[in-house]
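pasting the sequence and the predicted coordinates here, then a few questions.
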Amino acid sequence: MATFGLWYFRWDGERNVSLLGNAEEEFGGFFDYAVALPARRKVGDGVVELTQYTGDGFLDGKKFAEDVFSIIDRIQVYIAIPYWKYNTALPRDAPAGTRGYWVEWIRGVISIAPSNLKGFYWSLESAWMLHDNLINANILKQLSNFIHSNGLKFIWIPYARTRERDNTDIHQIYGEHWFNYIFVQPNYYFSPTINSAQGEVPYTYDELEDYVDWILEGQLYIAMEADEGVITGCGNCRKCTLNSPELCKKIAGDYIRAQKDVMGKKFYHRAYYFGTSLTVISEMNRYCKNTLGENYV
């Protein structure tokens, strides 16, 4: 069993700053692996990834790795391959990777060659990325082959807030074996509705159970979702407008409850989004231990 925690870094104009500070010891008490990735910001209908973009993938990847490994030097790390530019919601390369940016990013990270580099994380979260021509299948295959040829692993954490999950690219991509692990984001914590063929419908606990069953049948893994809403009631939880951290804890705890109701246990591997505070994990561990009989992580 392995747990993967998302650890965000933000470019300040000179370096990539850890949004958890120097928290490696505390982080390692919860998680087996760190997924080091740039913080994100919405720009209009798009997203930017807040790490340096010079157009030189090798330089940008090397700089990101240097800053990450100056903070995380013992825990094994998956380094993000950023899809979006720093200051505009455009990809860092063409969908076919014609400028070689993403391959060069990987080369730049590998040039640091720390012993705790475990692999890479593909940061484009869309479960429809092939269908929508956001990325070419051949470049994903190329990136996967290059990563694996260096003895490293490749993971992906797509979102799919929909009942029509079989219409996403997830099963196709799973079948190609480009990624060692795929963790799917249900988005239940964030949204009171889920998309369906009939439009938006209420995102009930029964819907979450159906989602967990779909992940299980597809031989995939789950992305756990919580944030500072479980501490203050003010975050991105669907109940945060009520300013009640207890309601947010219940919504986040439903991920554990649904796994136990469907499978009798938690998924063998799990990825965790928890905002930028490890107190979120401490609070959820306490809540789940008290209400469900086992820790959140």
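That came through, no problem. Numbers count the residues shown, from 1 in each chain.

hey, let's count contacts and neighbours off CA atoms from now on
OK.

ok now the host helix or strand of residue 215, how far from the chain's centre?
Here residue 215, judged by DSSP states H and E, is contained in helix 205-217. On the basis of CA atoms, centre = their mean, to the nearest Å, helix 205-217 sits 19 Å off its chain's mean C-alpha point.

try this one next to it:
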Amino acid sequence: MAKFALWWVRWDGSDYVSRMTVWDRKATAGDFRERGFEGIVILDGEGRNSHCSGFMYSNGYKDGRELAEWVLSPGVDTSLYVTIPFYRPDGKQRDQAQASFSSVPDSYYRGWIDGVLSIDNSDLRGFYWSYESCLQTGNYGKNVSEEFIQSLHDYVHGHGEELMWIPATGNRGVTYLDDPSFCAIQSLAGYFDYIFVQPNYYQNSTLNEKYGTVPYTYQKLIEKVEWIDNMPGNVSIEMEVDRSILYNYISRTHIEENFREPLIERCGPRFTHECLIQYTCDAKEIAFHYLKAQKDVLNRKYKDLAYYFSVDLRVIDEMKGFSRRLGEAYV
């Protein structure tokens, strides 16, 4: 059983900086271990927030090594999975992904992987394919070929490392996800050691089905979990929550994060203490539904889980306390 936390980083123009905090200090690997996480996924927003020095193998090698030098420091003592950035900071792809990158000598992606591997560190367990879209190789995606994903898997495994993917389903329901021309998760499942599907229930209040738009209710979350449960055993879900559950955070900054109902829509520009308390409680309830749905469908939690919780580990502390009061362990 493995629990993976997402550790967000960004390039500040001269070096990498961690975005993760605990209250007003920077989080450490020890903070993740103390909260029950056995693995950490280093990611940057599909590549938009990591350094990109050019479109060649040598540039990928330099950029990958640069991140590895920063993150693979001695004494981390936690299993690490390092991102493979899909996008450049300008939003364009870092390289073509329509053919096997292994057969292209100057592939940026292959250079990136080699650059990360050039730093010898026993904590590195694998790589995270950062392109989140569940479309991928489907007829509606066409940004990536199955040959590319297969060769990515083979190359990473050839170096004794694992490969992870956390695809987003967004506001699409099972009628879309069942369509292989739309969703590629089914066809690509065999090329990853871990897949954590994003239900995106926490972020969306409505859901698009082929027959129309409907409320994204708990029953619709159940349908997604049942759909995931019919996948191979390496497919699980991502637990999703953010700083919208932290009273002190949103009362001070008035930032709504990505919760399904913006604070200002619920409480207005001059929100009251009572409205804010109810808002954070509702956000925690929606986040708890991810755990409840697993129990209702599986009668247990998935043995492997990834956790998105924005950039503050207090979110995990708050959810652990909330779940404990309901008789469940969140992590």
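Yep, it's here. Note that the structure is predicted; figures quoted are calculated from it, not measured.

that older thread, quick one: the helix holding residue 215 of the first structure aligns where in the second structure?
Helix 205-217 of the first structure corresponds to residues 218-230 in the second structure, going by TM-score structural alignment.

buried residues of the matching stretch, list them for me.
Buried residues in stretch 218-230 of the second structure, counted by 16 or more other CA atoms under 10 Å: 220-226, 228-229.

which pair in these spans the largest distance?
Largest separation among those by CA to CA: 220 and 229, giving 14.2 Å.

just the angle between the longest helix along the second structure and helix 218-229, please?
Under DSSP state H, the helix in the second structure containing the largest number of residues is helix 273-298. Helix 273-298 of the second structure runs at 40 degrees relative to helix 218-229, counting by axes from the mean of the first three to the mean of the last three CA atoms, to 10 degrees.

C-terminal to helix 273-298 of the second structure, what's the next element?
Next element after helix 273-298 of the second structure (DSSP H and E): strand 304-308.

what's the angle between the helix or strand just after that following strand and helix 273-298?
Of the helices and strands lying after strand 304-308 of the second structure in sequence (DSSP H and E), the nearest is helix 314-325. For helix 314-325 of the second structure against helix 273-298, the angle by the same axes, to 10 degrees is 70 degrees.

contacts for helix 314-325 of the second structure?
Applying CA atoms under 8 Å, 6 or more residues apart in numbering, the contact partners of helix 314-325 of the second structure are 22-23, 35, 241-243, 245-246, 284, 288, 309, 329-331.

and stretch 145-159 of the second structure, by the same measure?
For stretch 145-159 of the second structure, contacts defined as CA under 8 Å, 6+ apart pick out 97-102, 113, 126-127, 136-137, 162-163, 188, 191-192.

the helix holding residue 215 of the first structure against the second structure, how far on average?
Once fitted to the second structure, helix 205-217 of the first structure is off its aligned match by 0.8 Å on average (mean CA distance after the TM-score superposition for the first structure).

report the separation between residue 292 of the second structure and residue 20 of the second structure.
Going from residue 292 of the second structure to residue 20 of the second structure by CA to CA, to the nearest Å gives 27 Å.

just checking, residue 239 of the second structure is part of a strand?
Yes - Residue 239 of the second structure forms part of a strand when assessed by DSSP: H, G, I helix; E, B strand; the rest coil.

which parts of the second structure are strands?
2-11, 16-18, 21-22, 25-26, 39-43, 79-84, 124-129, 162-165, 194-197, 206-209, 212-215, 235-240, 304-308 (DSSP state E).

so the last one matches what in the first structure?
The aligned range for strand 304-308 of the second structure in the first structure is 269-273, by TM-score structural alignment.

quick check: chain neighbours aside, which residue is closest to the residue nearest the centre of the second structure?
The centroid of the second structure falls nearest to residue 166 when counting by CA atoms, centre = their mean (5.1 Å). Leaving aside its sequence neighbours, residue 166 of the second structure sits nearest to residue 196 (CA to CA, 6 or more residues apart in numbering; 4.7 Å).
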